[in-house]
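Novice: What follows is a predicted structure for the sequence shown.
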Amino acid sequence: MAAVGLLYVGIVLFVNGVMLLGHVTPRGAAPLNLFVGALQCVTPTYLIIQADGDPTAISAAAGLYLFGFTYLWVGINGITGWPGTGLGWFSLTVAVSAIGFALHSWTVLEDRAFAVIWLLWSVLWFTFFLLLGLDREQLGPMVGVLAAGEGILTAGVPAFLLIGGWWEDSTTLALAIAAFGLALILASVPLGRRLAAASPPPSPHASPAHS
């Protein structure tokens, strides 16, 4: 069930990345954010109830709320036009929490690949903080590329592999994800300049890419 939710996280991250590049309006991206945000709140609740007190299962599900709340907030801001400052500062708490989940994934769950994925999510959510919390509007295209790319790298592809039964954690896989993630971060600035719309939709601060 978590793998299915991860698939839609990949989709919403990609769409929100396109939004930050100026090709989709915040209002246009709002419904998908609301749908996925609701899913990412219902899913961990179900998994925690089914865990029957198992701390390992509960910890694996708990982090999903970080994303569920983010996407719901993005969707609400996209519809209402409310400022994204609060969402930006919330994104900072997500970025810090993601580091903790990365350490937990590596040391407790012994899942090296998802430890790297959590770290990449931490970087992405920190850029949301810079964009929204600190009002660095000029970072919008770069964050858009990063969000869209991470939607594919850290969510879409892993979800398909998990659903198909082809996912197998290994140090090699973790290193490969880290290498692609670093390349994406380095390429996000020049790609953002090339891919940004000539006349972007108003106020990306109404909702970040996000996740």
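Specialist: Here it is on my side, so go on. Residues are numbered from 1 along each chain as shown.
Novice: going forward, measure contacts and count neighbours with C-alpha atoms only.
Specialist: OK.
Novice: Only the buried residues of stretch 68-81, if you could.
Specialist: Neighbour counts using 16 or more other CA atoms under 10 Å place 68-79, 81 of stretch 68-81 among the buried residues.
Novice: Tell me which of the residues you listed fall in strands.
Specialist: Using DSSP state E, no member of the buried residues of stretch 68-81 sits in strands.
Novice: before we go on, here's another structure to hold up against the first:
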Amino acid sequence: MSSVGLLYVGAVLFMNGLMLIGLVPGKSAAILNFFVGAMQVVFPTIILIQSNNDLAIIFGAAGLYLFGFTYLYVGIIQMTGISGEGLGWFSIFVAACAVVIGILQFTLVGDPVFGVIWLTWAVLWFLFFLLLGLGRDSLTFTTGWFTIFVAHITGTIPAFFLLTGRYETNDGYAVLVAIAAAAALGAAFFLGRRGIPRGKASQENQAVAPA
């Protein structure tokens, strides 16, 4: 994933996390979902057209569609008010693909940091599946807080390392990212149990939607 694309993944994850915990109205969050979703569909399409059947380039672009379609789906749900079950079941497909891509980052690409990042995304999208596909509403705040934390752990921070040419990958850094992700999940469950008062933004959300 490019550094620019990753930065905006962080932005939309952050926005959707705020939406899930009731601080941003769904229709307001939908706009950024449409912008980033379109970017994550148009850019990989251009990359694939110019790839000359290079498998490495195709592999790098293929995963972007998983994000792009998710964000566009979220935007449509929030603007139309349709139910989120379809997105929930799509999320389990995304989670499974993220596990495979994460393993390939370790074994094929040799990038353990992004291996951990992809596995973290797999956990996040699995929570979306539980929340939307299976209707586990009790996970709403937990998923929202984890989305906010993951936005920065897997999006904003690594994006700035890439943009400044300071990105490095090795087993030690991968362990640090894994510890941060595990701590974020624990904190999300803690904060999710406490919840926050539901305000106007929460009431306006027609359907709980993921990153």
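Specialist: In hand now; what should we look at? The structure displayed is predicted, hence computed values, not measured ones.
Novice: can you list the buried residues of stretch 68-81 of structure 1 in TSV and add distance to P190 of structure 1?
Specialist: Converted to TSV, the buried residues of stretch 68-81 of structure 1 look like this (distance: CA to CA, whole Å):
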residue	distance to P190 of structure 1
G68	30
F69	30
T70	27
Y71	27
L72	30
W73	29
V74	26
G75	28
I76	31
N77	28
G78	27
I79	30
G81	29
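Novice: Tell me the one among the residues you listed nearest to L139 of structure 1.
Specialist: Nearest to L139 of structure 1 among those is V74, at 17.5 Å by CA to CA.
Novice: looking at it, that closest one is touching F35, isn't it?
Specialist: No: counting by CA atoms under 8 Å, V74 of structure 1 does not reach F35; the two are 11.2 Å apart.
Novice: distance of L132 of structure 1 from T93 of structure 1?
Specialist: 13 Å (CA to CA, to the nearest Å).
Novice: Those two: who's more crowded?
Specialist: Using other CA atoms under 10 Å as the criterion, L132 of structure 1 and T93 rank with L132 on top: 27 against 16.
Novice: State the helix or strand in which the closest residue to the more buried one other than its chain neighbours lies.
Specialist: Spatially, and ignoring its direct neighbours in sequence, L132 of structure 1 is nearest to G88 (4.5 Å; CA to CA, 6 or more residues apart in numbering). Secondary structure assignment for G88 of structure 1, by DSSP states H and E: helix 85-107.
Novice: State the distance from the closest residue to Y167 of structure 2 other than its chain neighbours to R136 of structure 2.
Specialist: The shortest distance from Y167 of structure 2 to any non-neighbouring residue, by CA to CA, 6+ apart, is to F161 (4.7 Å). Look at F161 of structure 2 and R136 of structure 2: by CA to CA, they are 36 Å apart.
Novice: next one: T80 of structure 2
Specialist: Distance from T80 of structure 2 to R136 of structure 2, by CA to CA: 22 Å.
Novice: one step back: from the structure, what's the count of residues near the residue nearest to Y167 of structure 2?
Specialist: 13.
Novice: farthest residue from the center of structure 2?
Specialist: N52 (28.8 Å; CA atoms, centre = their mean).
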